[in-house]
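A.B. asks: I would like to see how this sequence folds:
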Amino acid sequence: MTQVGEGPAAGSAAGSLSGLAVGDVLAERYRLEEHINDDSAGRQVWRGVDIVLRRPVALVLRTPGGASAEEMLSAAVTASRVVHGNLIGVYDAIDEGERAYVIREWIDGTALRDLVAEEGPFDAERTTSVLHAVADAVSALHASGMAHGNVHPGTVLVATDGRVVLADARADSTTSNEADVRSLGALAYFMLTGHWPRAEADRVTALPDGRRDSTGTLVAPRNVRAGVPTYLDDLVMDLLDAKLALPTAQVLTGELARLDTGERLLFGGNGTLRFADDSAPAEPAPRAATPRLLVAGGVALALVVSGLVLAVRALNADATEPPSSQPTGSAVQASASAAPQPKALDLTKDQVRIIAPFGDRDNATQAPNMVDGNAKTVWKTTGYRQSNFGNGDKKGIGILITLDKPQLVSSVTVELSAPGTSASLVGGAADAPNSRAGDKTIVDTFKPVAGSQSFGKDSGTTMVFSTDASTPYQYLMVWITDLPRDPSETEYPYRVGVQEIVVEVQ
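C.D. replies: The predicted structure is shown next:
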């Protein structure tokens, strides 16, 4: 288990800590039990035991001590004065000259970085809960006059009992409260997507960078994966926008607290996150694919976070009155609230088919698996020797989606069995005969859907083709042009599976 993770180096790189071994006792009190890891600053992290109080502790050691360890020790001493349930407890800070070390609370749990790697991105509820806990810890530090300076997925620990703890403050003259709040936005982005926006968070880590479009602009979480509610997506992107002034950690914590307390959270079927009152009649449960969150008293709850987004933007608004021709804030809010929310279609097996103008329609009978609401059932391509389907005429394979009628499509989400697939979303005005000639007509005549982006080989397992919803479509096709390598296969190793496809319309 990782007790501290990667982050900015604390001052100059630490030297080698040779000669330490299990069973050694430091300061006649702290016995080393297990070497856990070395962090990016070259410090060793050990699990140990306080033999006086007989409790487990974590020891963070570096060499040499003295002036080069001053920042580490100073940050530990300052942090020890702040007692908070979401801050790791600091027990001691010792400088022996040849080495220095900090003794702190041992957390039986997992770093957030490792948790997301093991379990995948979090849903909106879990993201909000963890973000609230970390923001509360940061707010407590800021109230004491200290910035943390090291908020990232390696320093957030989730205990086995569910407690969320922020560790390893490295505040120095270069850190600021604003940088901490910006990092909270990056932390939320990571929990929702599994990617860390390096440039926006101003920190290089070993984590994969945030998803970016062809211009290098950070892609919003809801365009990386399905199911991210708009209000949370807006909040995260505003916190990461360097052009916008930031709320204080205290303000952010207060608003997140309203979202994270007392409300009963229920999971329904697929579709985007929405809010419903308990007294409302129950809807028939749609097929389960992408979770939808139902929140009691949700209208007020949505306004809480929406209000924070508006407050962040209000910090940056011009102080003068808007021209009479410009809509006022209340008019904008009324317009926004009236906008229809996208809804997921309940596709049937007859609404999807495989398109291959050249070569075989790979495992075409499996196509219904992509719309059955079960991620364990998959349509798979056959295996190929090369990622681009080989040197023959076959340049790709398509999944045709036929809607009941022309509709304004807001997004198409494709869940894949493996990352590294290249694909695009195209559409057309008419179907063609279910034949090889018909397949060729579809490939030749369908054009890219307005507003949608293509995904390259750096894509993950979730592709969200967002559109501008300006043109009605009845016929859509996901066109796959490059396949990832399956390490379990040798002769024909390039293949991919599609677990689920979700189409959302206005």
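A.B. asks: contacts, neighbours, all on C-alpha from now
C.D. replies: Noted.
A.B. asks: Residue 99 contacts residue 61, correct?
C.D. replies: Yes. With contact defined as C-alpha atoms under 8 Å, residue 99 counts as touching residue 61 (7.1 Å).
A.B. asks: Looking at this protein, which helix is longest?
C.D. replies: Longest among the helix segments of the chain by residue count, using DSSP state H, is helix 124-143.
A.B. asks: and that one, what other elements does it pack with?
C.D. replies: Of the remaining helices and strands, those touching helix 124-143 by 3 or more C-alpha pairs under 8 Å, 6 or more residues apart in numbering; DSSP states H and E are strand 164-166, helix 177-193, helix 249-260.
A.B. asks: next up, for comparison:
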Amino acid sequence: MGIVHLAHDADLRLVALKVLRPELAADADFRRRFTREAEAAGRVARFCTAPVLEAGLDGDIAYLVTEYVDGPDLASVIGAQGPMNGANLEALAVGVATALAAIHQAGVVHGDLKPSNILLSAVGPRVIDFGIARLAGATDTTQSAVVMGTPPYMAPEQADGRPATAASDVFAWGGVMAYAGVGRPPFGTGPAPQVLYRVVHHVPRLDGLDEQLRPLVEQALDKDPARRPTAQQLLDRLLGRESATPALATRMVSDSWTPLMPAREAPPARRLRVAPVVAVALALLVTAGTLAAWRPWDRPTTARPRTSTTTTVTATVTTAPPATAAPSPTGEQPARPAGDGKALAESDTFVTNAYDTSVPVHVRILSLERKGD
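C.D. replies: From the prediction side, this is the model:
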């Protein structure tokens, strides 16, 4: 549909700038639809998505600005590292379902959910490009259904030429989870007509998929859209709750997610730069010890005793080392962090901020609380 540029906004924050093909913006019907769809996409809550920050028409240029997600897409990670399992597969299922719930609540249909439209950030999966496929399809009613989606993840109704719906997105969720869990799409690969025939007439191949996730994936891949769960129902069943909010699900995903980055050096424009407080927090976690992964969907049983350890750290951070801070003009001593003054450990260190400037920080660990074995 166009070209995606890495750009920055007025505050020097990285953003993704999507510039659509000029011939699209030249079409009057497309311009009307673009304005309506872009406004709807802008209302999508940012839970597990790359939110739309701005959209508009500049002459014959239609553009979308979205939050920049620093991380590889799911397709490249599975291709390089193989299928996912355990907590990360469960977190992926929850994260993508959360994104679909937020997208559908805003009245938007993704229309082309697939592994390459899911980016794996440091805090969990993020779904991008929601509503883009519908914009493309709105310009030419003679285009085939194959153009309106990606065959291995298209629902049977899309293969029959009908428009994508929220139920179609749920079907695609099932296909993506099967791909992530076993390393192949549930209806195989090959020429588009063959794949679409299998989508419509064959049962999905799910052998090897995690047994806890498989029943829900099977429901999502039902040929009848009316029998598929909604995105919200997916979320509720994954988390074992009657009504799980997207905010709660996003927090759970971030807490249990282990970043999956390919073993490669990132280009300079994508190198992650941590703010001082974030860098100090990471250092504190390493200093404090190993934190247990939180898997909220696991229900503890007496047959499987819990042996995890949780460490809680209370610390304060100042941007100038108190030991060398000069007195104020009034003669008062520099403010010390709150607490009883008895630090278990403290250290002066330096971190690099977003402007490649070395910033001195002073870390004081005031208390540690250990729970579990």
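A.B. asks: What would you report as the TM-score here?
C.D. replies: The TM-score (TM-score structural alignment, normalised by the length of structure 2) is 0.51; 225 aligned residues with a C-alpha RMSD of 3.9 Å.
A.B. asks: Pipe the helices and strands packed on helix 124-143 of structure 1 into a markdown table and attach distance to residue 89 of structure 1 and mean neighbour count per row.
C.D. replies: What follows is those, written out as a markdown table (distance: least, C-alpha to C-alpha, whole Å; neighbours: other C-alpha atoms under 10 Å):
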| stretch | distance to residue 89 of structure 1 | mean neighbour count |
| --- | --- | --- |
| strand 164-166 | 9 | 27 |
| helix 177-193 | 19 | 25 |
| helix 249-260 | 20 | 19 |
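A.B. asks: For residue 481 of structure 1, which of those is the nearest?
C.D. replies: Nearest to residue 481 of structure 1 among those is helix 177-193; the distance by C-alpha to C-alpha comes to 24.0 Å.
A.B. asks: Which part of structure 2 matches the closest one?
C.D. replies: Matched against structure 2 by TM-score structural alignment, helix 177-193 of structure 1 falls on residues 166-182.
A.B. asks: Have a look at structure 2 and report its longest strand.
C.D. replies: For structure 2, the strand that runs over the most residues, judged by DSSP state E, is strand 358-372.
A.B. asks: residues of it that come out buried?
C.D. replies: In terms of neighbour count (16 or more other C-alpha atoms under 10 Å), strand 358-372 of structure 2 has its buried residues at 361-366.
A.B. asks: and if you look at stretch 154-162 of structure 1?
C.D. replies: Neighbour-count burial for stretch 154-162 of structure 1 flags 154-159 (criterion: 16+ other C-alpha under 10 Å).
A.B. asks: Identify whichever of the helices and strands packed on helix 124-143 of structure 1 lies nearest to residue 121 of structure 1.
C.D. replies: Closest approach to residue 121 of structure 1 among these (C-alpha to C-alpha): helix 177-193, 5.1 Å.
A.B. asks: other SSEs contacting that closest one?
C.D. replies: Counting by 3+ C-alpha pairs under 8 Å, 6+ apart, helix 177-193 of structure 1 packs on helix 124-143, helix 198-201, helix 230-239.
A.B. asks: picking that back up, mind checking which of residue 99 and residue 61 of structure 1 has more residues around it?
C.D. replies: More crowded of residue 99 of structure 1 and residue 61, by other C-alpha atoms under 10 Å: residue 61, with 24 against 19.
A.B. asks: Map residue 220 of structure 2 onto structure 1.
C.D. replies: Matched by TM-score structural alignment, residue 220 of structure 2 corresponds to residue 239 in structure 1.
A.B. asks: which residues touch the closest residue to its match other than its chain neighbours?
C.D. replies: Nearest non-adjacent residue to residue 239 of structure 1, counting by C-alpha to C-alpha, 6 or more residues apart in numbering: residue 185, 5.1 Å away. Taking C-alpha atoms under 8 Å, 6 or more residues apart in numbering as the criterion, residue 185 of structure 1 is in contact with 235-237, 239-240.
A.B. asks: Against residue 232 of structure 1, how distant is residue 185 of structure 1?
C.D. replies: 10 Å (C-alpha to C-alpha, to the nearest Å).
A.B. asks: And the residue nearest to residue 239 of structure 1, how close does it get to residue 134 of structure 1?
C.D. replies: Separation of residue 185 of structure 1 from residue 134 of structure 1 (C-alpha to C-alpha): 11 Å.
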